[in-house]
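Colleague: pasting the sequence and the predicted coordinates here, then a few questions.
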Amino acid sequence: MFNLLIKNKKGIEMYRKSLGLLVSLLLAGCGGGGGDNQFAKDSYPTQSCPSNMTCDFMKAPKDYNNPNGEQVDIYYGVHKALDPANRIGSLILNFGGPSAEAVGGAGYMVEKELPKEILDRFDIVGMDPRGTGQSAFAKELTDCAVAQSNKQGDCSATYSQVAPFLGSNTVVKDMDMLRNLLGDEKLTFLGYSYGTRLGSLYAYTFPERVRAIVLDSPMSPMAENNVELRVGNTAGYDKVAAFRLDYATYPNRETRYQHVVDSLFSSTMSYVANDGAMLSLRDGISVMNLTVAREHFGDWQKIDDGLENLLDYDNASSLLNELSTNGFKSSRSRYSSSEDSLRGSALFKAVVCTDERSPLTDGELLASEYRYKSASSLYGSLTYHSTSELCKGWSAQRDPIPAVTDMASALGGKQILIIGGQYDPATPYTWTEEMAASFGASASKIMVDNYVDHGFSYSNISCVDQKTTAYLLDPDTKVAEETCDASALSQNKSFMIAPDTSHPAKDVIGW
C-alpha cells in the first residue's frame, strides 16, 4: 500500500512516524479504530446511587492468590424484584469496555429498557468492575490518566501497582463473590461486548454455578493478545464496508475505495478527485471511520451520498461538503478530554494487556502490519497504526486468561444464549461463531442481520428481546436458532428499531 516515493531510510522512518502520529490523533477525534466509537459519554453519575436502586460496597481480596490479605471495595447496586413471591434470583449486568461501570447502567436499564417480566422476577444488579465507577482503583487510574493528558506524568507506575489486580480473571472472581453475597446458588448474567469475556470466563471457571448466561456481541474466546483481537476487528470493518457500499452490485466501488486509500496512505497523504477536490488524510480517515460507524449514532447517513458520488464518479466535492457541514472535519474529540474518558482509556489498556495469554515483543508488534493488511487491504494500515502498539513496552505483571474451549461437557447440558450481529463493527460476527463453537451443544445462537450496530438485546429489536427474556426466565427450554432481519423489522412500525444512544452498552471505551 505504501508507495512512498522517499528514497532514503531516514526519510521513510520520518514519514512513518508522522503518518502514525496523524492517524493516532485523528482516531482520537473520530472515535477509535475503524470508526467504532471508543470514547465513553459521561452518561451515568458515579458519585451517587441511582434513585431506583440500593447500593453498597462489597469487600474483596485485592489479590485472590492472597485471600486473607488486603481487601478492596467493589461497588454494586440492586433493584429488587417487583414480584418477590415469584423471584427467581439476581440478574447481574455488565455493559462492556473494559471501561464501563455498571451500577448507573443497571439503573438506566431498569427505568428504560428491561421488560416487566424481567423486573418482576429478578433483582437487577450492576457491579462496577475494578477501575470503574466507585470501585477500587478507579481513582488511581483517573489520577494517572489526567496527569498523562496534562503532560505531568504517565500511568507506568500505576500500572505496575494495580494492573495485576484489574484483569478479567480477577473480575470473574468478584462476580462469584457477589453472587454468593446476594444469596444466589447459581449465576444469572447478561454481558455485552467485553462483558461476554467475563461471562464466558465465569462459565469456564465456575461451570457448576451457572444458571443462565447471555453473551451479547461476543469477543473472541480464543484470541491470545491485543493484535489478534485488532486483526479480527480489521476484517470486520472490511465486511461492514462491503455491506454498506454494496460491492456485490457495484464492484467498482471497492476498487475505487482501495485506490483512494492507497493514495491517502502514500507520501502525499492526499487524494485529488476528478473534479479537482482534494481529500486529505485527515478527511479520508474520517470517511473510513464513518463508513463503519454504528447505526444508532446516525453518522453514516450523513456522508453516504457523498462517498458513493466519490466512488461512482470520482467527484469529492459533495463528500467534503458533507464532512464540513456535519462537523466531521474537526479534529477535536467529543469525549476524550473528560476525566472519565481518560480513566476509561487507561483501564482499557490495563485490562487488555494484563489478559494477554501470548504477548508479542515490541519487535513483533512493529512487524505486525502485514497481519492487519492480510485481514483488510482497505483498513489494515489504519488499524495497525492506531492499535498495534497498545501493549508496547508493557512491564506490569500479567494474569493471562485461559482459552475458553470444550464447554459443553463442563456445563453438563446447560444452555448459553449467544447473540451476534452479522455486521457488528466492534465485535465481528466471526467471534460470535467462535464463541458458539466453544460452547458446542450448549450454545444457542441468535444472529441480527442487515444492521450495523453493537449490543442488541433490550434495545428494541423485538425478536431478540423476546428470545432473551424467555431464556432468562427458563434457561432449560432450548432457544431455537434464529436470524433476526433488522431491516425487515424496521419497516413494520410495531417493531420499529428506535436508535437509543443512551443504552449503556452502546457507547463505551473498547468492546
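Modeller: Nice, thanks for sending it over. Just so we're clear, the structure is a prediction, and the values are computed from it rather than from any experiment.

Colleague: CA atoms for contacts and neighbours, from now on please.
Modeller: OK.

Colleague: any chance you could map the strands in the stretch 101-250 of the chain?
Modeller: 122-127, 187-192, 210-216 (DSSP state E, counting those that start in this stretch).

Colleague: and for the chain?
Modeller: 54-61, 71-79, 89-94, 122-127, 187-192, 210-216, 270-272, 278-280, 416-421, 443-449, 482-485 (DSSP state E).

Colleague: comparison target, given below:
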Amino acid sequence: MDRIVVFLLLILTGCAATPKDKDFEEMIFYVPKDYNNMSSGKIKLNAMIHRAKDKKNRIGLLVLNFGGPGGEAVESASQMISEKSFPQSIIDRFDILAIDPRGTGKSEFVSDLARCSFNNECDSEKESVGFNISTMKFTQDIDYIRKSLNEDKITFLGYSYGTKIGQLYSFLYPQNIRGVVLDSPTSIEHGNAIEESMTMPFSYERVMYHRLSKSEIELIKNINNKIKAHEIYTTKDDYKIDQDNFNKLLETIISTNDDEWSNIKPSLISFLKTEKFYDYIVKIQEIESSDSNDSSNLSLAAAIASASTGSINCSDENKPLLDSEIENSLSLFERKSSLFGSLAYNAYYNMCLGWKAKRDPLPYISKVNNRVPILIIGGKLDSVTPYEEAIKVDKMYLGNKKLITVNNIVSHGFSFSYSDAYVDYITEKYLLNPNSIIDNT
C-alpha cells in the first residue's frame, strides 16, 4: 500500500503551488472533531475553492477527492485547474471545492503524523489519531461544509479511495447529492483491509498477461516454482533470488507506468531467456536512482500519507481480524494466485496487525437505492483498484447507474488525466447533466 500512496502522490500531486488567480480562494473551515460528541471542540481543515467563471450559468458546487487514503486535495485540484485538465465547461459552470482531509495537506492531525514519518515509527501516532481521521468523519465534514456554504446539493468527483467517500456520502445524505462520479472505485462493502485486498492478485495477473507473452509467463512461473521448492533461485550469473526479491521483480511488471515499462521490459525478457540477472538489476537501479531525486518535501508528504493510510484503513474496519487471523492469511492470498498471492499479502497483512486503538467503523452497506444517477469508471488493467471492485460497486447501486470500462490502458484514475478522451467526454457530459449518461450508449 505504501508504494501505491507514493505513486498516487507523484501522479496527482507533483510539486505544484496554489496558483495566484482571482477565481481561487484559499479557505479554512472549522468542523466538529467528533460528530457524536459535539462538546469535543472543533478542528481546522484546509481548503480551496475556484469560483465558476460563468456566474449566470453556475450549476453548483463540485467537490473533489483524490484518494489515498492520505492524499491531499488542495494542491492537486489547483494543479488540475491551472493546467486546464478540466474542460472549460466545468471550470465555467462549477465552484470547484477541494478540502484537505483530516491528516493530510495543511489540515488538522498532519503534525502528529509528520513527527514520526521519516523514522517510520508511527504506530503509536497512527493509533492516537486514527479514530479522528476516519472516512466516516471526513464524509460528515463534507456535509458540514456544504451547509456552511449554503449549498443545497453537491456534485462529487472521487478517485480511488475517494470513491469510498462518494459511496458513503450518497448513502448517508442522498437528499444532498446532485451527482457522483466514482473513478477507479474500491467498494465500501469490505469489512477490513485483508478482505478488501483479496481481488488484488486477479488484477496483477491481468496486467502481467497484457504485458508478457505466454512463453515469458511460463518462465516466470518456473522461477516461482523453484523458489517455492528451494526458497532460493540462483541465476546463471550467481544472483540469489528469494521470495522478497522475486516479489520486487513482479512489482516492476504490474506497477510501472507504460513509459517505464517500455524501458524495463527488454532487460526483463533478456533475463528470462538467459537467466542472467545483471542487466535487469542495472535497469532497476537506474529507475530507482531517478526516483530518489524527488524533493524532500514530496518524500515527507509520501511518508505522512503512508501513516495516514494505515490510520484510516484500520479505524474504518467493521469486521476487525485477530492478529492470528491476519498473520495466517497468506494461504488465502496464494489460493487466489500462486504467483502474486505473496505480493498482495505483504502489501496489506501488517497494516492493522496489533491495532489496539478505538475504531470509527464504516456502516455495513450492501445496497444503496439512490434516485441520483451514478457514473462508475473502472479500468480492466488497473492494478491499484481492481476491475472487480468497479463491478461490485455497480451491483451495489440499485438505482440509475452506468459503468464505463476502460480497456488496454495500464493506469489508475482515468477522467481528466489525459488517458482516455472518451472517458473525459462521458464524465464532462455527466457532470453537466447527471441524467445524460443513463442511456446505455
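Modeller: In hand now; what should we look at? Since the structure is predicted, the reported quantities are computational estimates derived from the model, not experimental observations.

Colleague: circling back to that earlier point, in TSV: the strands of the stretch 101-250 of structure 1, plus mean neighbour count and distance to residue 244 of structure 1.
Modeller: Converted to TSV, the strands of the stretch 101-250 of structure 1 look like this (neighbours: other CA atoms under 10 Å; distance: least, CA to CA, whole Å):
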stretch	mean neighbour count	distance to residue 244 of structure 1
strand 122-127	26	35
strand 187-192	25	24
strand 210-216	25	23
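
Colleague: quick one: closest of those strands to residue 281 of structure 1.
Modeller: With CA to CA as the measure, strand 187-192 is the member of those nearest residue 281 of structure 1 (33.3 Å).

Colleague: the closest one maps to which residues in structure 2?
Modeller: Aligning strand 187-192 of structure 1 against structure 2 (TM-score structural alignment) gives residues 154-159.

Colleague: the matching stretch vs structure 1, mean deviation?
Modeller: For stretch 154-159 of structure 2, the mean deviation from structure 1 after alignment is 0.6 Å (mean CA distance after the TM-score superposition for structure 1).

Colleague: which one is residue 363 of structure 2 nearest to, not counting chain neighbours?
Modeller: Leaving aside its sequence neighbours, residue 363 of structure 2 sits nearest to residue 318 (CA to CA, 6 or more residues apart in numbering; 7.3 Å).

Colleague: quick one: map the one you found onto structure 1.
Modeller: Under the alignment (TM-score structural alignment), residue 318 of structure 2 pairs with residue 357 in structure 1.

Colleague: one step back: which stretch among the strands of the stretch 101-250 of structure 1 comes nearest residue 345 of structure 1?
Modeller: Closest to residue 345 of structure 1 of those is strand 187-192 (CA to CA; 18.0 Å).

Colleague: contacts for the closest one?
Modeller: 89-96, 176, 179, 198-199, 209-218, 455, 472, 505 (CA atoms under 8 Å, 6 or more residues apart in numbering).

Colleague: any idea how far stretch 64-76 of structure 1 is from the chain center?
Modeller: 27 Å (CA atoms, centre = their mean, to the nearest Å).

Colleague: do stretch 200-214 of structure 1 as well
Modeller: 21 Å.

Colleague: end-to-end on that stretch?
Modeller: One end of stretch 200-214 of structure 1 to the other measures 9 Å (CA to CA, to the nearest Å).

Colleague: so what touches that stretch?
Modeller: For stretch 200-214 of structure 1, contacts defined as CA under 8 Å, 6+ apart pick out 168-169, 172-173, 176, 185-191, 196, 199, 215, 221, 402, 404, 407, 410-411, 414-419, 468, 471-472, 475.

Colleague: just give me the neighbour total for residue 148 of structure 1.
Modeller: When neighbours are counted by other CA atoms under 10 Å, residue 148 of structure 1 registers 16.

Colleague: ok, it to residue 76 of structure 1 distance?
Modeller: Distance check for residue 148 of structure 1 against residue 76 of structure 1: by CA to CA, it reads 29 Å.

Colleague: give the contact list for residue 254 of structure 2.
Modeller: Contacts of residue 254 of structure 2 by CA under 8 Å, 6+ apart are 204, 207, 208, 383.
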